[in-house]
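1. Here is the input, now give the coordinates:
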Amino acid sequence: MLTEDGKHLYVSYDEYHNLIEKLALKVYQSGWEFDTILCLARGGMRPGDILSRIFDKPLAIMSTSSYRADAGTVQGHLDIARFITTPKGEIAGRVLLVDDLADSGHTLNAVVNMLKNNYKPITELRTAVIWTKGVSGFQPDYSVDYLPTNPWIHQPFEGYDSLNPEKLMEKWKV
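-> I've put the predicted structure just below:
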């Protein structure tokens, strides 16, 4: 649900999963065949996992991090892992790179450039996200929702960002 001022988008679990299914349909309807899904942790892990199951393709994981300050709302320095975790040895062939959103586009631009320069066995690389913001300097190959007002997206699992083991013990009266 987008707030009236267009500054916040609240997404339920049902909406979130429906959007991932719509993303799968966009990829499928394009006719493009790929060998591996590479998701960017953490935001791309849930969509990557679901797409991996739908397409029955191996899931590789690359860790990136740029949102650090103010409970993850302020973008900081981008860190990209040096290694990719994959069940197939080395990532190769046609790869679908998955993240949750193209916000500024900085992360996707940096990862795509790094993969093209450092992973020669990748023969073709396409990108898929749920949301693309109007301010994004990166246009993914596949995207479900375009957000021209650039709202902050409140994803259904963000409550875990402020939940610690002590609060969990209190919640469950353990």
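
2. make it CA atoms for all contacts and neighbour counts henceforth
-> Will do.

3. The residue nearest to the spatial centre of the chain: what's its closest spatial neighbour, skipping adjacent residues?
-> Closest to where the C-alpha atoms of the chain average out (C-alpha atoms, centre = their mean) is D99, at 1.8 Å. Among residues not flanking D99 along the chain, G44 sits closest, at 3.7 Å (C-alpha to C-alpha, 6 or more residues apart in numbering).

4. Following up with a second sequence; could you model it the same way so I can compare the two?
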Amino acid sequence: MVELKFVAPSWDEIYSKVIDLSIKIRNSGCKFDCIVGIARGGWIVARLLSDLLDIADIGSLRIEFYKDVGTHGRSPIVTQPVSIDVRGKSVLAVDDVSDTGSSLVKAVQHLIDMGARSVIVATIHVKPWTVFIPDFYIEVTDAWIIYPWESYETIKSLTSKWIRDGLSVSEIKSRLLSIGMRRDVVERILPIVLVDLKVGFDGD
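-> This is a model prediction of the structure:
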């Protein structure tokens, strides 16, 4: 089994990258009528770009794809259609990462089907194996990215896996720290996860 690599950017690091992303978009000369954040990873990035690009019209589109850390569903499905009227509009579609790229392909097609005049895509990260290269992005990485807005679900998923592998709570805590998660985040969220998983907590 291939050992997963992880990267856990902080809120400040993410914000800096989104500023860089907004500068790229501004320098391109592209103009947009609205922004659509692809749920759930694109919501926060879309909100930040709404501010940085001064675009007030913002909507959401949900596509379900991932099942668990390190695994993927077979195909993306639109579970919540775009929440704003995009007919005749130039749309900036936003997500956090283009991983396989299948969800972005689905999102672009959905927005076109809903009448968008044009769709441009922006993400923070791109995986080297993606089938969809966004029009704007900041960084290519082959690591599993632990975004700060998904700390609970990541800790819960990894903890469940590592418990099945026979690790103790202290070993799980050490692993979470070793992959770059902040100590204060791990120390506050791991006990909550253990309660939800009905696992005893042995502290340090």
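
5. now what about the TM-score between them?
-> TM-score for the superposed chains, counting by TM-score structural alignment, normalised by the length of structure 1: 0.80, backed by 155 aligned residues with a C-alpha RMSD of 2.3 Å.

6. The residue nearest to the centre of structure 1 and P47 of structure 1, how far apart?
-> The gap separating D99 of structure 1 from P47 of structure 1 is 7 Å, by C-alpha to C-alpha, to the nearest Å.

7. before we move on, back to that, which residues touch the residue nearest to D99 of structure 1?
-> 98-100 (C-alpha atoms under 8 Å, 6 or more residues apart in numbering).

8. re the thing from before, which residues do D99 and P47 of structure 1 both contact?
-> C39.

9. contacting residues around the aligned partner of K133 of structure 1 in structure 2?
-> In structure 2, the residue paired with K133 of structure 1 is K127, using TM-score structural alignment. Residues in contact with K127 of structure 2 (C-alpha under 8 Å, 6+ apart) are 97-100, 140-142.

10. Show the buried residues in those residues.
-> Neighbour counting with 16 or more other C-alpha atoms under 10 Å marks 97-100, 141 as buried within the contacts of K127 of structure 2.

11. now for the residue nearest to the centre of structure 1: what does it line up with in structure 2?
-> Counting by TM-score structural alignment, D99 of structure 1 lines up with D95 in structure 2.

12. Is its match in contact with R47, as I believe?
-> No. Checked against C-alpha atoms under 8 Å, the pair D95 of structure 2 and R47 is beyond contact range at 10.9 Å.

13. Between those two, which contacts overlap?
-> G37.

14. The lengthiest strand in structure 1: how far from the chain's middle?
-> Scanning structure 1 for the longest strand, with DSSP state E as the assignment, gives strand 122-133. Taking the mean of its C-alpha atoms, strand 122-133 of structure 1 sits 9 Å from the chain's own mean (C-alpha atoms, centre = their mean, to the nearest Å).

15. Can you point out the buried residues in it?
-> 122, 125-133.

16. again with stretch 84-101 of structure 1
-> Neighbour counts over stretch 84-101 of structure 1 (16+ other C-alpha under 10 Å) mark 84, 86, 91-92, 94-101 as buried.

17. Of these, which pair is most distant in space?
-> A92 and L101 (23.7 Å; C-alpha to C-alpha).

18. Where in structure 1 does the helix or strand encompassing S170 of structure 2 fall?
-> Counting by DSSP states H and E, the element that carries S170 of structure 2 is helix 169-178. The alignment of helix 169-178 of structure 2 onto structure 1 (TM-score structural alignment) finds no residues at all.

19. Residue in structure 2 paired with I84 of structure 1?
-> So, by TM-score structural alignment, I84 of structure 1 is matched to V82.

20. Look up the closest residue to that match, ignoring the ones flanking it.
-> Once flanking residues are discounted, V82 of structure 2 sits nearest to L61: 4.4 Å by C-alpha to C-alpha, 6+ apart.

21. can I assume that neighbour is in contact with D85?
-> No. Counting by C-alpha under 8 Å, L61 of structure 2 stays clear of D85, with 11.6 Å between them.

22. need the contact list for the match of I84 of structure 1.
-> 36, 59-62, 111.

23. do you know how far it is from D54 of structure 2?
-> To D54 of structure 2, V82 of structure 2 is 20 Å away according to C-alpha to C-alpha.

24. Next: L92 of structure 2.
-> The gap separating L92 of structure 2 from D54 of structure 2 is 13 Å, by C-alpha to C-alpha.

25. and the longest helix for structure 2?
-> Criterion DSSP state H: the longest helix present in structure 2 is helix 11-28.
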